[in-house]
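S.K.: Got a predicted model here, sequence first, then my questions.
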Amino acid sequence: MRDEVPAKVLAIIEGGLLTHGKQNIYEVLERLGVRDLKEKVFDYVWEVPSGVPIFTIWAEFVAVHPISGRMFYVEDLANRTTLEGGAEMDTGQLKRTQDRRRQMEKVRDGKPFIAVLQSNVRSIDELMRNVTAKPLDRIKDSPWHVARWDEIRQRAIMVRGEAGWEPTDAEVELFINERRLDCPEVLAERSDASEQKDSAPLVTFRFPDQAHRDQVEAASMATIIDLFVSQGFAPQDVSRENRGYDIDVKDAAGFSKIHVEVKGTDSDTPGFFLTRNERACAASDPLWELAVVTNALGEPQIDRYTAKEIERYFVFEALAWRCDLKR
């Protein structure tokens, strides 16, 4: 269900729906050139004339890494039960699994493929009891690629975006078993660059001159405003009003939909300062959201977080205190 989809994944789905409107899978696959659609519309992987397959990715099972922000999905081709240990697969479901295995051979070397991100009408709990996975929303999303193939487990780690990053084995196991990635031991493993070849870079704070800070801030604000304008919203810059957020995002009728606090950095790693007022607003305002723009002066990347997610994914450390004379 939509409320079980990670916020970042849901934002991609909502962006696709705003851009292209509500589409059924038949329309999506027809445009991509899939042949014999009437016989294949209920499949979960499809061949196209280009030879690059299209895979369904169940949005509820997509993991969002708390440090890198990258998304990944674990494809377990050894499994013979329905979603996460449910009932035994029937003949049709086994065939679909075999089809995915066969198409996986074409992209195991990291070749990009197209994904159809799908969220479901039923909850994950219901799906685990072998209830029909009737789709709620589906959008075309690319590129995805197979970052690693585990031959022993018959498991593919599928990652969204360009090659060069993949989750560790510990992170994959943690997400499969507990559906979370906030274990301190796992995050610590990522921070040890000397022992992990794919470690995330350590965040270092520097204090550039005011002109540089103003440039990064302006570029970050422009990036977020352009994003919401492209989605059909009317964002208003209220950063000078000390509301605890920078942009009031309104719909066509003039109603506020999201209150966005914008943080920007010239680095490619998220790291920012949050004021007491901003954090208090995050705790009290249900519309509050954080948008972090990395590489703001180059090719900007956007990560969006709810108030609960920033408490979950980020470590808060006091770097300064206000000191007044005791009275």
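M.R.: Received it, and whenever you're ready, just let me know what you need. Just so you know, these numbers come straight off a predicted model, no measurement behind them. Numbering: from 1, shown residues only.

S.K.: contacts, neighbours, all on C-alpha from now
M.R.: Noted.

S.K.: can you list the residues that contact the lengthiest strand in the chain?
M.R.: Determined from DSSP state E, the single longest strand within the chain is strand 135-150. Residues outside strand 135-150 that contact it (Cα atoms under 8 Å, 6 or more residues apart in numbering): 1, 13, 16-17, 22-25, 28, 107-121, 155-163, 165-166.

S.K.: Would you check how far apart the closest residue to residue 94 other than its chain neighbours and residue 89 are?
M.R.: Counting by Cα to Cα, 6 or more residues apart in numbering, residue 80 is the residue found nearest to residue 94 once chain neighbours are left out, at 7.2 Å. Computed as Cα to Cα, to the nearest Å, the residue 80 to residue 89 distance reads 6 Å.

S.K.: Determine the number of other residues adjacent to residue 261.
M.R.: By other Cα atoms under 10 Å, 27 other residues sit near residue 261.

S.K.: meant to ask about residue 212
M.R.: That count, for residue 212 with other Cα under 10 Å as the rule, works out to 12.

S.K.: Okay, buried residues for the longest strand of the chain please.
M.R.: Buried residues in strand 135-150, counted by 16 or more other Cα atoms under 10 Å: 137, 138, 139, 140, 141, 142, 144, 145, 146, 147, 148, 149.

S.K.: tell me which of those is nearest to residue 174?
M.R.: If you rank the buried residues of strand 135-150 by distance to residue 174 using Cα to Cα, residue 148 comes first, at 16.8 Å.

S.K.: Determine the longest helix present in the chain.
M.R.: Ranked by residue count, the top helix of the chain under DSSP state H comes out as helix 210-230.

S.K.: Walking through the stretch 51-200 of the chain, point out its helices one by one.
M.R.: Remark: helices assigned in the stretch 51-200 of the chain by DSSP state H, counting those that start in this stretch are 91-104, 124-128, 169-178, 184-191.

S.K.: structure B:
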Amino acid sequence: MDKEVDPKVLAVIDEMRLSGPRLTPVEIVAKMGVFDAREKPFDHAWLATGDNVIATIWAEFVNIGDGGRWFCLESLDTQHRVGGGVRSPQQIQRAKDRRALLKRTVDAGQGFRAVLQTNRVAIAELESNKSAKVSTRVRDDAEWHVASWDSDQQLAILVRGARGWVPGEADIQAAKARGSVPVAAAGDPAAAAAERSASREEVQAAAMDYVMRHFKGYGYNAEDVSSQKLGYDLEVSNAKGAKLLRVVVKGTSTGVPSFRLTSEERASSAREPLWRLLVVADAIGTAAQHKIYKPSEMEQAPGFEPLD
């Protein structure tokens, strides 16, 4: 949130926002050379044309060190959320993708381009609150680079501007206090334990409940036909009764990070034009989210396990 951002950083962001064209967050990334930006709206780093890496920098985590230099701490822990707790499979994949792209710049001795952004809710809730969305995003014309990469400590330091400067220990400790580096044991122990102990059946039931509520919330009819073994779980239709989708629902969670399609579901995906795979990540947790895949895309779904 804006009130969590250093006033000097916020002033620069406001100036960029007011002086540039009015673009959506996705359009900003697309104009920086990411052709598939619309397909990856929730990613935190992208590979653009010319092998340029673009990464989000959350302004709430930007610190100002000696000489007015901007820097932020980057957790290399892909398993835990910034605000504490275990990430969902989709969140883990996004974190791994971001880490890989930043490491690519380190190995190549190159910098990366950044988009500065603020969050609509408290930054500690970035990955746990369903209302967490980009409030403001602007392109930063100054180059950023990875000034330090410590795999043992699971910590990198990202610096804006010319190389040759790193923050001192006091600045680093102050930056850690802002919460950009998660504590692995943080979060709600009871909730984390529940996620780990949930059975596959419980995760699937939670996913089905989530999807039924989702479609009905948009005014569609969703009929559970899973007991009929048709190769899909739900038939989704509009108010006039026209069939729109035939959906296979799969849920994942910390304790159930993967799923497989049955032979019936695979066969249906090949013959049924309306067939779709809908994966609900963090189905048991408080930040459930979903994505729909066409048959040609289903193997790209986080947690997908091919048949032996």
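M.R.: Noted; the coordinates are in hand. Keep in mind that this is a model prediction, so the values were computed, not measured.

S.K.: Just the contacts of strand 135-150 of structure 1: which are in strands?
M.R.: 113-120, 155-160.

S.K.: so where in structure 2 does stretch 262-271 of structure 1 end up aligned?
M.R.: Under the alignment (TM-score structural alignment), stretch 262-271 of structure 1 falls on nothing in structure 2.

S.K.: measure stretch 111-131 of structure 2 end to end?
M.R.: Rule used - Cα to Cα; the end-to-end distance of stretch 111-131 of structure 2 is 32 Å.

S.K.: what's next to it, contact-wise?
M.R.: Here stretch 111-131 of structure 2 makes contact (Cα under 8 Å, 6+ apart) with 1-2, 4, 13, 29, 52-60, 81-83, 87, 91, 102, 105, 132-146, 179, 286-288.

S.K.: Run the chain-centre distance for that stretch.
M.R.: Chain-centre distance of stretch 111-131 of structure 2: 10 Å, with Cα atoms, centre = their mean, to the nearest Å.

S.K.: Tell me who's in contact with the residue nearest to residue 60 of structure 1 when sequence neighbours are not counted.
M.R.: Computed as Cα to Cα, 6+ apart, the closest residue to residue 60 of structure 1 that is not its neighbour in sequence is residue 5, at 4.5 Å. By Cα under 8 Å, 6+ apart, the residues touching residue 5 of structure 1 are 59, 60, 61, 62, 119.

S.K.: what about residue 112 of structure 2, distance to residue 32 of structure 2?
M.R.: Residue 112 of structure 2 is 12 Å from residue 32 of structure 2, by Cα to Cα.

S.K.: Of these two, which one has the most company?
M.R.: The residue with more neighbours, out of residue 112 of structure 2 and residue 32, is residue 112; 22 against 18, by other Cα under 10 Å.

S.K.: and the strand or helix carrying residue 257 of structure 1, what other elements does it pack with?
M.R.: Assigned by DSSP states H and E, residue 257 of structure 1 falls within strand 256-264. Contacts defined by 3 or more Cα pairs under 8 Å, 6 or more residues apart in numbering; DSSP states H and E place strand 256-264 of structure 1 against helix 210-230, strand 247-250, strand 288-294.

S.K.: Can you mark which positions in the next helix or strand after the longest one are buried?
M.R.: Going back to what we said before, that points to helix 210-230 of structure 1. Using DSSP H and E, the next helix or strand after helix 210-230 of structure 1 towards the C-terminus is strand 234-237. Neighbour-count burial for strand 234-237 of structure 1, with 16+ other Cα under 10 Å as criterion, is recorded at 234, 235.

S.K.: just to revisit the earlier point, can you give me the offset of the strand holding residue 257 of structure 1 from its chain's centre?
M.R.: Taking mean C-alpha positions (Cα atoms, centre = their mean), strand 256-264 of structure 1 and its chain are 18 Å apart.

S.K.: Could you measure from residue 6 of structure 1 over to residue 50 of structure 1?
M.R.: 31 Å.

S.K.: Please read the previous query as pertaining to residue 8 of structure 1.
M.R.: Counting by Cα to Cα - residue 8 of structure 1 and residue 50 of structure 1 are separated by 29 Å.

S.K.: Neighbour count: those two, which is higher?
M.R.: residue 8 (20 against 9).

S.K.: Give me the spatial nearest neighbour of that one, chain neighbours excluded.
M.R.: Per Cα to Cα, 6+ apart, closest to residue 8 of structure 1 is residue 304, 6.2 Å.

S.K.: how far does stretch 157-164 of structure 2 stretch from start to finish?
M.R.: 13 Å.

S.K.: buried stuff in that stretch?
M.R.: In stretch 157-164 of structure 2, counting by 16+ other Cα under 10 Å, buried: 157, 158, 159, 160, 161.

S.K.: Those residues: which two are farthest apart?
M.R.: Once Cα to Cα is applied, those give 157 and 161 as the farthest pair, at 12.8 Å.

S.K.: What about residue 70 of structure 1, how many residues nearby?
M.R.: So residue 70 of structure 1, with other Cα under 10 Å, has 18 neighbours.

S.K.: Please report the distance of residue 101 of structure 1 from residue 167 of structure 1.
M.R.: For residue 101 of structure 1, the distance to residue 167 of structure 1 - Cα to Cα - is 21 Å.

S.K.: for residue 91 of structure 1, same thing?
M.R.: 33 Å.

S.K.: who's more crowded, those two?
M.R.: Using other Cα under 10 Å, the more surrounded residue of residue 91 of structure 1 and residue 167 is residue 167, with 22 against 9.

S.K.: contacting residues around the more buried one?
M.R.: Neighbours of residue 167 of structure 1 in contact, by Cα under 8 Å, 6+ apart: 65, 72.
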